[in-house]
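S.K.: I need the structure of the sequence given here:
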Amino acid sequence: MPNIVFQHADKRYDERAERYVFRDLNLHIRKGEFTVLVGPSGCGKSTLLRMIAGLESVSGGDLLFDDLRVNELPPVKRGVAMVFQNYALYAHMTVYDNIGFGLKIAGLPKAERHALIQDAARQLQLEELLQRKPTQLSGGQRQRVAIGRAIVRKPSAFLFDEPLSNLDANLRAQMRAEIAELHRKHGVTTVYVTHDQVEAMTLADRIVVLSRHGLEQFGTPDELFDTPANLFVAGFMGSHRMNLVPVDETHAQQLLLLTGQSTGELAAAGIGTIGARPEDIEVVDGSAASVQLVERLGAESLVHFAVGGSLTPLCALSTDRSIAFGQARALRVPPHKLHRFGPNGQRLAP
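M.R.: Model (predicted):
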């Protein structure tokens, strides 16, 4: 279970061009930690995972497992196991043979191999499916087989590349719980790529937020949600997007409603953008905002409010089911719940 450390690491595909996937990346994934990589498509999440696995080279700097530099170490000698998005199972083999294939290639004795396969099957509730072929399994069962193939190798680190993206919502929730339980049981360093906010917030000890410009923030789910480092993280993290209101005259009425201050006062204080999460906006009696849209989510509704002449509505999460299109209400945010960002997009101290 190593610490996985990137020190001033670069990644680029064209050595002649100054186009980097990562440049001067410094990242320390702690031993036994469940780390989730999130970010928009094309930001390098899977590339970073494949660099750890040895499937992608490091163009510059160092990748360390504890104190061992592994830049040139081949994948088979890194002691990691990777679970892919498409399962990558052998269609002509049974579940039993798929799980044990790597052990067979490694020359493990048959009896020892059998014990490891049975143990993994027990953990993943696959005991009754061991003689089936992958085509006879559901998506969730196939993913369990792929995870079982990783477990039996007893790796020093698990690497998951969007393993649940092909499953429906109910199966995703079930598999999330199972992956979390496996991590609690084995305590192995785990790096997990996803585009799903709920997966990231549910599973992670710490989350790496990536953009096309590199690493934006690395911290616990609570840190990223409560104190986003910049506008990118503020807009990206959270199942309901944070309201981000630029400090300009177009948004003057929204700013006054949220903060009680004028555009000039906010600008003089060095504030470039005000942020407010929908969860933190209270819907109260009044007439400052007009209901533009109500998204019924079950116990809660995401309500879009038109305020002033701004084209961008303010969104609030409410349990009040009497709210309907066209109604007039007022909005209130506790001052300590507001997020303030400078003109450069960086978070400002309270």
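S.K.: C-alpha only now, for contacts and for neighbours.
M.R.: Will do.
S.K.: Help me confirm that residue 216 comes into contact with residue 233.
M.R.: Yes: taking contacts as C-alpha atoms under 8 Å, residue 216 lies within contact range of residue 233: 7.0 Å.
S.K.: Overlap of the contact sets of these two?
M.R.: Taking C-alpha atoms under 8 Å, 6 or more residues apart in numbering as the contact rule, residue 216 and residue 233 both touch residue 209.
S.K.: Give me the more crowded residue out of these two.
M.R.: residue 233 (21 against 17; other C-alpha atoms under 10 Å).
S.K.: and this one, so I can compare the two:
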Amino acid sequence: MAVDLAADNSGTVPVREGYRFDEPALARWMARNVESFAGPLTVEQFKGGQSNPTYRLVTPSRSYVLRRKPPGDLLPGAHAVDREARVQMALGAAGFPVARIHGLCTDDSVIGTWFYVMDLVEGRIFWDATFPQVSREERPAYFDAMNAVMAALHAVDPEKAGLSDYGKPGNYFARQIGRWTKQYQTDELAGRNADMDALVEALPALIPPGDETSVIHGDCRCDNMIFHPTEPRVLAVLDWELSTLGHPLADFAYHTLMYRMPPEIVPGLFGADLAALNIPSERDYVAAYCARTGRDGIANYEFYVAFNLFRLAAIFHGIKGRVLRGNAANAQAASRAESFPVLARMARESLEASR
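M.R.: The predicted structure follows:
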């Protein structure tokens, strides 16, 4: 089934049934906690956001963004909006491009769940990884901007940024495989899958030697970046729900999945004529990151790709579970859930190729 990611995810709609909350209570909270806030307040819901419902807060002078935990029963440890707020505040102070956080609320009595409020950053989001709105001549600069953002994130010193306890250093792949295996196996409502079961069995024994730790985003794609309205420059990286301390090559290989992904699942370049579009090849894109980070290539790159496809399949399995439980934040979540077995198969094929 074809999915129009731009139409499905960009813009706002009236707040959907099941996601409404006490707007006057929010306005009172903002008056106490958000500098220069002045109502009246109008609330709209963004179409996008698979996991944490996201809202546009409109006032006469400016607009804000609210991210909240979804209502309903949640899996333990999921939807940690407090972590999202914390990492963005720390990275913003370190000079990394993120939206300014105005406040975090951990009092369920205000709107029913934890939430935070941040700036609405005006700019462009590209829902198509071919960047069709950009001229052929300009496209390399936009890809270079994404590449530079990834390298800049991985250059942030967690200790200096106040994030030394943001995750467990070391053994990232073993811990992540264990985490997503548990989440996959715990969500019985979403069911089991033979490809996922094979990955759960095989991945732990194939983890490459060596270890590194940096702040990682966990979901860094072109549609999670806001670009300058006219320039090839990233103004803010969005959606930090999966961020932690982890292996930078895992984070970068997730980002490069755009070269392997069918565009109907997430913004991807599979099947695109890169030369005609003037988009750098996957090999050249990896080389640019290596040059920026002082690496002499990436050994075991295909394992990192396979691991990320497994992790993404587990995430989509979780979306399937939320659809079945009736608390999926995104109106198009059902189509994402249908992609779960495709991703599981891709992950298994990639792992076999890496051997």
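S.K.: How alike are these chains, TM-score-wise?
M.R.: The TM-score (TM-score structural alignment, normalised by the length of the first structure) is 0.24; 154 aligned residues with a C-alpha RMSD of 7.4 Å.
S.K.: for the stretch 1-150 of the first structure, what spans make up the strands?
M.R.: 4-11, 22-29, 34-38, 60-65, 68-69, 80-83 (DSSP state E, counting those that start in this stretch).
S.K.: any idea which of these is most buried?
M.R.: Counting by mean count of other C-alpha atoms under 10 Å, strand 34-38 has the highest mean neighbour count of those, with a mean of 25.
S.K.: before we move on, back to that, I'd like the strands of the stretch 1-150 of the first structure as CSV, with distance to residue 112 of the first structure appended.
M.R.: Shown next, in CSV, are those (distance: least, C-alpha to C-alpha, whole Å):
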stretch, distance to residue 112 of the first structure
strand 4-11, 30
strand 22-29, 32
strand 34-38, 29
strand 60-65, 28
strand 68-69, 30
strand 80-83, 19
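S.K.: For residue 200 of the second structure, list the residues it contacts.
M.R.: 177, 181.
S.K.: What are the buried residues along the helix or strand containing it?
M.R.: Here residue 200 of the second structure, judged by DSSP states H and E, is contained in helix 194-202. Residues of helix 194-202 of the second structure classed as buried by neighbour count (16 or more other C-alpha atoms under 10 Å): 195-196, 199-200.
S.K.: What's the first helix or strand after whatever helix or strand residue 148 of the second structure lives in?
M.R.: For residue 148 of the second structure, the host element (DSSP H and E) is helix 139-155. Using DSSP H and E, the next helix or strand after helix 139-155 of the second structure towards the C-terminus is helix 172-186.
S.K.: and the angle for that following helix with helix 194-202?
M.R.: Angle of helix 172-186 of the second structure versus helix 194-202, following axes from the mean of the first three to the mean of the last three C-alpha atoms, to 10 degrees, is 140 degrees.
S.K.: re earlier: nearest to residue 53 of the first structure, of the strands of the stretch 1-150 of the first structure?
M.R.: strand 80-83 (6.5 Å; C-alpha to C-alpha).
S.K.: which helix is the longest one in the second structure?
M.R.: For the second structure, the helix with the greatest residue count under DSSP state H is helix 301-325.
S.K.: by contact count, what packs against that helix?
M.R.: helix 172-186, helix 248-255, helix 333-338, helix 340-354 (3 or more C-alpha pairs under 8 Å, 6 or more residues apart in numbering; DSSP states H and E).
S.K.: Okay, angle between it and helix 248-255 too, please.
M.R.: Helix 301-325 of the second structure and helix 248-255 are oriented at 60 degrees to each other (the same axes, to 10 degrees).
S.K.: Just the buried positions in helix 301-325 of the second structure, please.
M.R.: 301-323.
S.K.: To what extent is residue 9 of the second structure buried, counted in neighbours?
M.R.: Count around residue 9 of the second structure with other C-alpha under 10 Å applied: 18.
S.K.: distance of it from residue 44 of the second structure?
M.R.: Using C-alpha to C-alpha, to the nearest Å, residue 9 of the second structure is found at 14 Å from residue 44 of the second structure.
S.K.: cool, residue 55 of the second structure as well?
M.R.: 6 Å.
S.K.: Also residue 147 of the second structure?
M.R.: 33 Å.
S.K.: Likewise for residue 250 of the second structure?
M.R.: From residue 250 of the second structure across to residue 44 of the second structure, the span is 35 Å (C-alpha to C-alpha).
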